[in-house]
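Novice: Below are the sequence and a predicted model for it; my questions follow.
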Amino acid sequence: MADRTAKEGQLRAASGHRRITGETIVALASGRGRAGIAVLRASGPRAGDCLKALGGGRALDLPRRAVLAKLRDPQDGTFLDQALVLWFPGPASFTGEDVAEFHVHGGPAVIEGVLGALRRCEGVRLARPGEFSRRAFEHGRLDLSAAEGLLDLIAAETPAQRDQALRQMGGALAERVEAWRSRLLAARARIEALLDFADEDLPEEDTLLVRVENELATLAEEIAAALADARRGERVRSGLRVVLAGPPNSGKSSIINWMAKEEVAIVSPEPGTTRDALEVRLELAGMVVRMMDTAGLRSAGGAIEQEGMRRARRHAREADLCLMVHDLTAPMLDRQGHGISDGGVAAWRVWNKCDLDSRTPPGRRGDGEYVVSARTGAGLDLLMADLESWAARAATAGESAIVTRARHREALEDTTEAIDAARRHLMGADLVLTAEELRRASDALGRITGRVGVEDMLDALFGEFCIGK
């Protein structure tokens, strides 16, 4: 016990932690609904008082160990539950503050009873969405990119999303960014040293400038390589988009229904039945793949159908892959692309209704060309297998992506722009502007981890979390 207490003291001293005199927050940290166990969390200066008030005070002598306790309402002594309680003294806790956890039975009456008793404790209020994670960020327990990784982990639907989120939580992005930032700061320090001793004849000045130029060139190459990732990180996080496009009655909706294994799209022989995009989410090769059924493309149609076709073309231009679906039995004139593939998006051709044309067997007719029957399912298993292989390649090509959000990409692009400007000024022997551009580059990197200029986006980011996180 003495060793543990001493270690707690060392952690407090090493982190510069001090007890915060603000509010203590409480919330349900696990999901709502009936469950075997529910976890309620309190964080702040009165977290220990909450434990004592409800009858779990013995845990204060046993940090990070589960203690069985009979929880009672401090107001009237009502027995609420027999639960496990845990005590995490700050700064060695998730938030960096004193934290108490109550592992109670997961029935609604128990949860509401314990949560209500906690909220009635002095100086305690219900947490806002993401407030626990925001406190962790503000106490230095999480950098901003790790907080984003935590948010992505909570939202992860597939193994690929889970693995990427865990890498980011573990520092895959932050470590790389901080290493780049340290090198930029070192280069800037060399330039500013030359400015400070501008009146002196430094024999190593030329050598120093060459070293700075070489370092900046290497940094620019490394950051460019991280950006040249075909947006894999963003695609893993948000899912791949596959759009089914083509003329009316070519069978797009029937194919979507076959893929979803349920009737999600209305199927009718009447042209123009699908007016707006309909999305079905599938998991292929550990990736979320968003399959979109779109309005049929033709020259005729009323105002509403024309708007549907405009949206269909837009979705196709923004897709990762476009499946151009055609009726194998239709006249050649009805097999036009209607400008759908003009945007450079990868496109596969799917010839449907081979069950009505005995001359054309189902299967793969070439690279990215398939003959299928949505009515019988013939050829669709092969199409799905190739879609799964395509999704796997899209997720795993090259090394693991570190850029997972548009915010990261924008900051790295700003960094590259500033480094290029610094190199131009360096070649022109303008050391003042060189130092300023290096400051701008390091600040851009600092935005990724939250070191610099992120106050305006913190509310938006942490507002995406659930209340108990």
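Specialist: Perfect, I can see it now. Numbers count the residues shown, from 1 in each chain.
Novice: all contacts plus neighbour counts: C-alpha atoms, from now on.
Specialist: Will do.
Novice: what sits up against stretch 237-247?
Specialist: 152, 156, 161, 252, 287-298, 312, 315-316, 319-326, 334-338, 340, 391, 404 (Cα atoms under 8 Å, 6 or more residues apart in numbering).
Novice: change it to 6 Å
Specialist: Residues from elsewhere that reach stretch 237-247, judged by Cα atoms under 6 Å, 6 or more residues apart in numbering: 161, 288-294, 296-298, 316, 319-325.
Novice: Now go through those and say which are in strands.
Specialist: Restricting the contacts of stretch 237-247 to those inside strands, with DSSP state E as the criterion, leaves V288, V289, R290, M291, M292, D293, L321, C322, L323, M324, V325.
Novice: all strands for the stretch 201-350 of the chain, in order.
Specialist: Shown for the stretch 201-350 of the chain, the strands assigned by DSSP state E, counting those that start in this stretch span residues 240-245, 278-284, 287-293, 321-327, 347-352.
Novice: ok, and which of these has the densest surroundings?
Specialist: Of all these, strand 240-245 has the most neighbours on average by mean count of other Cα atoms under 10 Å, namely a mean of 27.
Novice: take a look at this one as well, against the first:
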Amino acid sequence: MWPALRGGRLVARNPAVSRVCCRLYCETAERDTIFALSSGQGKCGVAVIRTSGPASRLALLRLTGAKELPPPRTAALRRIRGPQSAETLDHSLVIWFPGPGSFTGEDSAEFHVHGGPAVITGVLHALGALPRLRFAEPGEFTRRAFQNGKLDLTAAEGLGDLIHAETEGQRRQALRQMDGDLGRLYQRWSDTLTKTLAHVEAYIDFSEDDNIEEGVLSQAEDAVEILEKELRAHLQDSRRGERLREGVHVVIAGPTNAGKSSLLNHLCQKPAAIVSPVAGTTRDVVEAALDIGGFPVVLSDTAGLRDTSDIVEMEGVTRARQRVRGADLVLVVLDAAELARQPSRLTLALLDILPPDEPEGSRLCLLVLNKSDLLGEQGRADLLGVCAKPGLPPACLLSCRTGEGIPAFLSVLRGQLSHMCGDPLTGSPTPTQARHRLSLTKCLEALGRFGQYRDEDLALAAEELRQARRQLGQLTGQVGAEEILELIFRDFCIGK
């Protein structure tokens, strides 16, 4: 049944199988062996250099001078020598991973050398001097793992996100995606579409011959309806997965001299922005990336919102309003002492900062009342009472000058971020990238057209099912476009 290698040729009973196997064999035999430093750059105790490809066996034997390979997946202490000079480069641990039982599915070797730059450079140069070995491109190890069926495309993306994860929430989400939760969900939907399409095509081809069971077409329609509901629910996630991957865009906005830059410095725990009693000090957007409660935040301090004739400040106000419109969460900072004197101006102040053309409740907002140290106990109580009216955002009373109220504000902010991002370990996995949302949206649109065509032209309806299945296939890599692969793997680090 399986092809055999006879006289240097692959032979199989089935000519089609023989052609496919010959092509795969030739691609594997001619494929370069890649190598790269897979651990971080810079001085370290141990550095890992990895190879993958058919010449990995040769590389391991030549650099160690051994006649036999160490037992698979077992660390062995070996002397590393230059292949031409036979000079000792290092004493290191080596591990042999025969394919397909390796990360890439190919023969692979690892050299765990001392992490000095000279040692690393020497071993890399030694590998580069061997025939059929070349330096790996960014993401090429993971790309080979995908091409050899060790990972689907969503799992490969999860691996890339895990490498770049900076917060606990990002790590959890990336690990879950790398474990295949998202890929299995999309694969289940793809399998459902495959089965449904088969039933529809069978009905088209054989319904007139009475060879089809009754109710096949209605079963296909029911399956599509259920899938549409699942897709809509999956897409109605408020972009939780994307926010967790890319960071929640939080914008600090408000009038001049309300304490916006002081709040930014408190959150950053460093003087990231200039603080001055002069109104209009901040002219441009000041950004900072933070980890707040395990959630990634892209925090933006903006220019004070007011009418001005200064051309530079006018541009700053314009940019501030643009950031507010694109924000996931707006921290509206107001002067508590000034507001306490005129509490009726609270609604007007919010309308001046938040876009008035958006539906009520469409944007998350948190009201930050700064300069609470200028108020007495009764003034604080009265102000919080005004802010507790229905329809107003949650309010936090604090003082950037004394630090009073900052811990309570951070607790409320963490709660907002948790609500926006959710717990990546619970519930159904969510889309984490824009390409996921785009393909799922196109899939849902195709399923909608299936419903339109099923009573008019069943052949057109079947074509819409194929389009929907193709969109799901692009998510897992079953239906691949080269530009999609380039886009995904180009952001990987070299050596992974």
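Specialist: Here it is on my side, so go on. This one's a predicted model, so the numbers in the text were calculated from it and none came from an experiment.
Novice: would you turn the strands of the stretch 201-350 of structure 1 into CSV with distance to G171 of structure 1?
Specialist: Below are those laid out as CSV (distance: least, Cα to Cα, whole Å):
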stretch, distance to G171 of structure 1
strand 240-245, 25
strand 278-284, 27
strand 287-293, 22
strand 321-327, 32
strand 347-352, 36
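Novice: quick one, which of the ones you listed is nearest to A109 of structure 1?
Specialist: The closest approach between A109 of structure 1 and any of those, judged by Cα to Cα, belongs to strand 278-284 at 35.2 Å.
Novice: can you tell me what part of structure 2 that closest one aligns to?
Specialist: The aligned range for strand 278-284 of structure 1 in structure 2 is 286-292, by TM-score structural alignment.
Novice: Check stretch 32-49 of structure 1 too.
Specialist: Alignment of stretch 32-49 of structure 1 against structure 2: residues 41-58, by TM-score structural alignment.
Novice: Then stretch 96-115 of structure 1?
Specialist: The counterpart of stretch 96-115 of structure 1 in structure 2, using TM-score structural alignment, spans residues 105-124.
Novice: in that stretch, what's buried?
Specialist: Of the residues in stretch 105-124 of structure 2, 105-115, 120, 122-124 count as buried by neighbour count, 16 or more other Cα atoms under 10 Å.
Novice: next one: stretch 155-175 of structure 1
Specialist: Taking 16+ other Cα under 10 Å as the basis for neighbour counts, the residues of stretch 155-175 of structure 1 that come out buried are 156-158, 160-162, 164-174.
Novice: counterpart of it in structure 2, which residues?
Specialist: In the comparison with structure 2, stretch 155-175 of structure 1 aligns to the range 164-184 (TM-score structural alignment).
Novice: now do the same end-to-end measure for the matching stretch.
Specialist: Between the opening and closing residues of stretch 164-184 of structure 2 there is a gap of 23 Å (Cα to Cα, to the nearest Å).
Novice: ok, and what's touching that stretch?
Specialist: Outside stretch 164-184 of structure 2, the residues touching it (Cα under 6 Å, 6+ apart) are T154, A155, G158, L159, D161, L162, R245, G294, F295, P424, P429.
Novice: one more time with 7 Å
Specialist: Counting by Cα atoms under 7 Å, 6 or more residues apart in numbering, stretch 164-184 of structure 2 makes contact with 152, 154-156, 158-159, 161-162, 244-245, 291, 294-296, 424-425, 429, 476, all of which sit outside it.
Novice: Next, count neighbours for S276 of structure 2.
Specialist: When counting by other Cα atoms under 10 Å, one arrives at 13 neighbours for S276 of structure 2.
Novice: ranges for the helices of the stretch 1-150 of structure 2?
Specialist: With DSSP state H, counting those that start in this stretch, the ranges of helices along the stretch 1-150 of structure 2 come out as 15-30, 56-64, 117-128, 140-147.
Novice: The third one vs helix 56-64, what angle?
Specialist: Spelled out, that is helix 117-128 of structure 2. Computed with axes from the mean of the first three to the mean of the last three Cα atoms, to 10 degrees, the direction of helix 117-128 of structure 2 lies at 130 degrees from that of helix 56-64.
Novice: now helix 117-128 of structure 2, how far from the chain's geometric center?
Specialist: The gap between the average C-alpha position of helix 117-128 of structure 2 and the chain average comes to 33 Å, counting by Cα atoms, centre = their mean, to the nearest Å.
Novice: OK, contacts around the spatially most central residue of structure 1?
Specialist: Ranked by distance to the mean C-alpha position of structure 1 (Cα atoms, centre = their mean), the top residue is D152 at 4.1 Å. With contacts defined as Cα under 7 Å, 6+ apart, D152 of structure 1 is in contact with A165.
Novice: swap the cut-off to 10 Å and go again
Specialist: A146, Q161, R162, Q164, A165, L166, Q168, M169, R237, S238, T404, F465 (Cα atoms under 10 Å, 6 or more residues apart in numbering).
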